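Chemist: dropping the sequence and predicted coords here.
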Amino acid sequence: MFGDVGHGLLMFFFALWMILNERDSRLKHLQNEIWQMFFHGRYLLLLMGLFSIYTGLIYNDCFSIPLTIFPSAWSVRSMVNHTAFLRDVPSLNLDPVVDGVFNGVYPFGIDPIWHLAVNRLSFLNPFKMKMSVILGVVHMSFGVVLGMFNYLYFGTWPYVLLVFLPELVFLLALFGYLVVLIVYKWMAFGASASRSAPSILIHFIDMFLFTSSPRNAWLYHCQRNVQMVLVIIALLCIPTLLLGKPLYLSWKGRRVMRTRQGRYTSLAENEINTDVEDLEQDLEDSQVNLGDVFMMQAIHTIEYCLSCISNTASYLRLWALSLAHAQLSEVLWNMVLRQCLRRSELGYSVLLFPGFAFFAVLTIAILLIMEGLSAFLHALRLHWVEFQTKFYSGTGVVFVPFSFPPFEDSTM
């Protein structure tokens, strides 16, 4: 969901009102397709509102206005040449390198003073982008771990060694290492060393090419050797994924056939020919199935290895949605309601009522309905494609939704 406390509260209270009045027959049988869609998804809307409130508190955004829950950790007087009043400064460019400016870490979320800075986007965009990558890798790793429980439940524990472990090692050796680099850079390089900090993206590209950039310093000692070992381990996981399961099934099939053949030879002479024909048919069927297994496992291996790259990039849509919603909310505030509140003349006071009505209509129509639907669809895709493909195969019982048979009047 988008990160905004105010919009999340509106969605939460709307869903809560539908839940509290869900037994009202007038709401249930209202003949409106859009209303029926909202009413049937009222619990989902409630959770979407709660998640929006939580992410809005992290981004410290409420109708594009920051919430000063805690005192700011910045003291910007030294940045403006000891100006007596900050309102005399035309713009505020936050620079944590200046001595005596940054006093500590804000307790929760983004410091509200960043909403006044002209370099806000240059700070928030890398932060949201890296957080999206971290959440994406954690989400996909959790999906791979869930696949292990499928193997244990169905009693196919060798697949834990032949499929689960190579998938998890491949994901963590490449993209888990990327998350480690992001966190390590946050901890190792402070504000004073930020300008000379190396680029993680260049290091990650050089990791696959087994090269190094002279202008990009290493993050830690022996980084090149560690990256080479991780890439080699990830490459070794590919043939394990490709051949492990088919070879295991082939060995298991031959063992079953030897058991059957031994049982056939102990039968009477007049029954041997029939059983040998059955044996040949079983062997032929097993070869066909083994070929299908090789083909399916090859498709799965190629799809998994390529999807680890594309799926990680897909989680950047969280960053894009947050940026789009924040910019739309800021434009709507600055261009509509702020223009009516900036002066105290009678004319502006009269314009406040239609201005607020116009602001409320655009907020509900664009920022809640359209942006909420967009965020919901993107989040749904992340769950269906990037997450569920790591453990869900769809080879079980076909889902049949619960329903009552149509009532037929016997008198008619």
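Modeler: Happy to help now that I have it. This structure is a prediction, so every number in the text was calculated from the model and none was measured.

Chemist: every contact and neighbour count from this point should use C-alpha atoms.
Modeler: OK.

Chemist: secondary structure element holding residue 257?
Modeler: Secondary structure assigned from DSSP states H and E places residue 257 in helix 223-265.

Chemist: kindly report the same for residue 359.
Modeler: Per DSSP H and E: helix 346-362 holds residue 359.

Chemist: flag every buried residue along the strand or helix carrying residue 57.
Modeler: Using DSSP H and E, residue 57 sits within helix 42-59. Of the residues in helix 42-59, 42-43, 45-59 count as buried by neighbour count, 16 or more other Cα atoms under 10 Å.

Chemist: what helices or strands is it leaning on?
Modeler: helix 5-20 (3 or more Cα pairs under 8 Å, 6 or more residues apart in numbering; DSSP states H and E).

Chemist: return the set of buried residues in the helix it packs on.
Modeler: 5, 6, 7, 8, 9, 11, 12, 14, 15, 16, 18, 19.

Chemist: about what we covered before: and the angle for the helix holding residue 57 with helix 5-20?
Modeler: Interaxial angle, helix 42-59 versus helix 5-20 (axes from the mean of the first three to the mean of the last three Cα atoms, to 10 degrees): 160 degrees.

Chemist: and the helix holding residue 359, what other elements does it pack with?
Modeler: Looks like helix 346-362 contacts helix 338-341 (3+ Cα pairs under 8 Å, 6+ apart).

Chemist: switch to 10 Å and redo it
Modeler: helix 317-332, helix 338-341 (3 or more Cα pairs under 10 Å, 6 or more residues apart in numbering; DSSP states H and E).

Chemist: this is the comparison structure:
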Amino acid sequence: MEVLKIATAGSVDDGKSTLIGRLLYDTKSLTDDKIEAIKKSSKKKGFDYLDFSLATDGLVAEREQGITIDVAHIYFSTEKKSYIIADTPGHVEYTRNMVTGASNAQASIILIDARNGVIEQTKRHFFINNLLRVKHIIVAVNKMDLVDYNEDVFNAIKSDFEALNGKSTFNKQQITFIPISALEGENVVTHSEKTNWYSGPTVLSYLEGLKAEETYQKSNFRFPVQTVIRPKQDAYHDYRGYAGKVYGDSVKVGDKVTVLPSLKESKVKEIQFFDGTFSEVNEGASVTIQLEDDINVSRGDTIVKTNEVPNSSKELEATICWMDTKKLAQGTKYLIQHNTNIVLSKVDKVAHTVATDYSGIEEVNELGLNDIGKVSFKLSKSLFYDSYHENKSNGSFILIDAQTNTTAGVGFID
């Protein structure tokens, strides 16, 4: 069954967890004991409604404060599709959590409180989805029940958000506006009679109609080698296969390929899955590739098509989202993990931070926790990379503190 990965975003108390809980409830994805626990907890708190946020907020602090702190991954299925939803926190101090949650998203739901409209957090969440180049965005104008399902309120928010979209640097985003009440279930799974002025899809029907292939970024074929398979059995005495995941484009038997960083060339001899062989595989497939020539390939290498070799440099410029309490400063050294390849790097220059509310840039010489900014690096050896807007997998990396083994930041190559 097709799997769709979704991220949610919204300010504090905009109703992200309630929306997800409502989706789970209305699609009958909650077990009876879970529903009973939600009923008991809601009654204990004196609510005259079911508090669906309890279906996702698992931490004690989240339940006590009624907010989302950590990224929660929720799984559910319909007859048409399976879903993985990353419920991300809305607080500015959890920007790093939101970047993490949205990093693998194929679509994103940004919630807006109908009473408050587009606020600073809305801009921040849209900025991050823009930075991560999430193509499909649902702007769910929530709590329409608190503004009497007023069409003018919805249209005003839609107009303000479209003005914000004019500042976007990623113009391929497809934005869909849906008026909802997550608490009452209006336009979440079924169409609401209270918004007879709205003729668009519900949240679920939009997601059901979204094809996974529409969310993929079309780019050059990249195949980071995860491991080399050598069975060393009599039946497979000379077998040598390279396991990994296909990114960017398809690959087929007979394609001329180049192994990086050695620049050795060969052809694809066979493509294997655990239960058979294929003449061609597409983006997202995890397979084993055999080459016609017995050349040196190991974990950390990347197989590309011969006429699509990426850039190579010992210098790098990237947008960094900083995730560590220890600040990023000029001269500090970090390990760059780029796909399966690890390279030692030194921070050459911290140019500026980027305001996530689109208010501009600020020249700085270091990045603090949750800052997003432009940084240049010098590397111990050449790195073969694409820009992030050309190829997400080959244009991104993580920064590792070699002393503590902490994932200190994530980078998007310019």
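Modeler: Looks like it came in fine. Note that the structure is a prediction, hence the values are computed from the model and not measured.

Chemist: kindly provide the TM-score of these chains.
Modeler: Superposed pair, TM-score by TM-score structural alignment, normalised by the length of the first structure: 0.19. Supporting alignment: 130 aligned residues with a Cα RMSD of 7.2 Å.

Chemist: ranking the helices and strands packed on helix 346-362 of the first structure by burial, who's on top?
Modeler: Greatest average neighbour count among those goes to helix 317-332 (a mean of 18), per mean count of other Cα atoms under 10 Å.

Chemist: quick one on the thing from earlier: closest one to residue 249 of the first structure among the helices and strands packed on helix 346-362 of the first structure?
Modeler: With respect to residue 249 of the first structure, and counting by Cα to Cα, the nearest of those is helix 317-332 at 39.7 Å.

Chemist: who are the packing partners of that closest one?
Modeler: Using 3+ Cα pairs under 10 Å, 6+ apart, helix 317-332 of the first structure is in contact with helix 42-59, helix 120-153, helix 346-362, helix 371-381.

Chemist: reformat these as JSON lines; add distance to residue 255 of the first structure.
Modeler: JSON lines is the format used below for these (distance: least, Cα to Cα, whole Å):
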{"stretch": "helix 42-59", "distance to residue 255 of the first structure": "51"}
{"stretch": "helix 120-153", "distance to residue 255 of the first structure": "21"}
{"stretch": "helix 346-362", "distance to residue 255 of the first structure": "69"}
{"stretch": "helix 371-381", "distance to residue 255 of the first structure": "43"}
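
Chemist: and those, which is most packed in?
Modeler: Mean neighbour counts for those (mean count of other Cα under 10 Å) peak at helix 42-59, with a mean of 21.

Chemist: from residue 107 of the second structure, how far out is residue 208 of the second structure?
Modeler: Distance, residue 208 of the second structure to residue 107 of the second structure, by Cα to Cα, to the nearest Å: 12 Å.

Chemist: can you check residue 225 of the second structure too?
Modeler: According to Cα to Cα, residue 225 of the second structure and residue 107 of the second structure sit 27 Å apart.

Chemist: same check on residue 258 of the second structure?
Modeler: On the measure of Cα to Cα, residue 258 of the second structure and residue 107 of the second structure end up 33 Å apart.

Chemist: the more surrounded of the two?
Modeler: residue 107 (25 against 20; other Cα atoms under 10 Å).

Chemist: pretty sure the more buried one contacts residue 3?
Modeler: No - here residue 107 of the second structure lies out of contact with residue 3, judged by Cα atoms under 10 Å, at a distance of 11.6 Å.

Chemist: what touches both of these two?
Modeler: Taking Cα atoms under 10 Å, 6 or more residues apart in numbering as the criterion, residue 107 of the second structure and residue 3 both touch residue 212.

Chemist: determine which of the helices and strands packed on helix 317-332 of the first structure approaches residue 203 of the first structure most closely.
Modeler: Going by Cα to Cα, the one of these nearest residue 203 of the first structure is helix 120-153, 15.1 Å.

Chemist: helices or strands up against that closest one?
Modeler: Packed next to helix 120-153 of the first structure, using 3+ Cα pairs under 10 Å, 6+ apart, are helix 158-159, helix 165-171, helix 177-188, helix 272-314, helix 317-332.

Chemist: now the angle between helix 42-59 and it, please.
Modeler: 130 degrees.

Chemist: packing partners for the helix ranked longest in the second structure?
Modeler: Using DSSP state H, we find that the single longest helix of the second structure is helix 151-165. In terms of contacts (3+ Cα pairs under 10 Å, 6+ apart), helix 151-165 of the second structure is packed against strand 107-113, helix 120-131, strand 136-142, strand 174-179.

Chemist: for it, buried residues please.
Modeler: For helix 151-165 of the second structure, by 16+ other Cα under 10 Å, it's 153, 154, 157, 158, 161, 164, 165.

Chemist: and the third one, how far from residue 140 of the second structure?
Modeler: When Cα to Cα is applied, the distance between residue 157 of the second structure and residue 140 of the second structure equals 10 Å.

Chemist: what do you get for the first one?
Modeler: Relative to residue 140 of the second structure, residue 153 of the second structure is positioned 13 Å away (Cα to Cα).

Chemist: one more: residue 376 of the second structure?
Modeler: Residue 376 of the second structure is 37 Å from residue 140 of the second structure, by Cα to Cα.

Chemist: same thing with residue 223 of the second structure?
Modeler: For residue 223 of the second structure, the distance to residue 140 of the second structure - Cα to Cα - is 36 Å.
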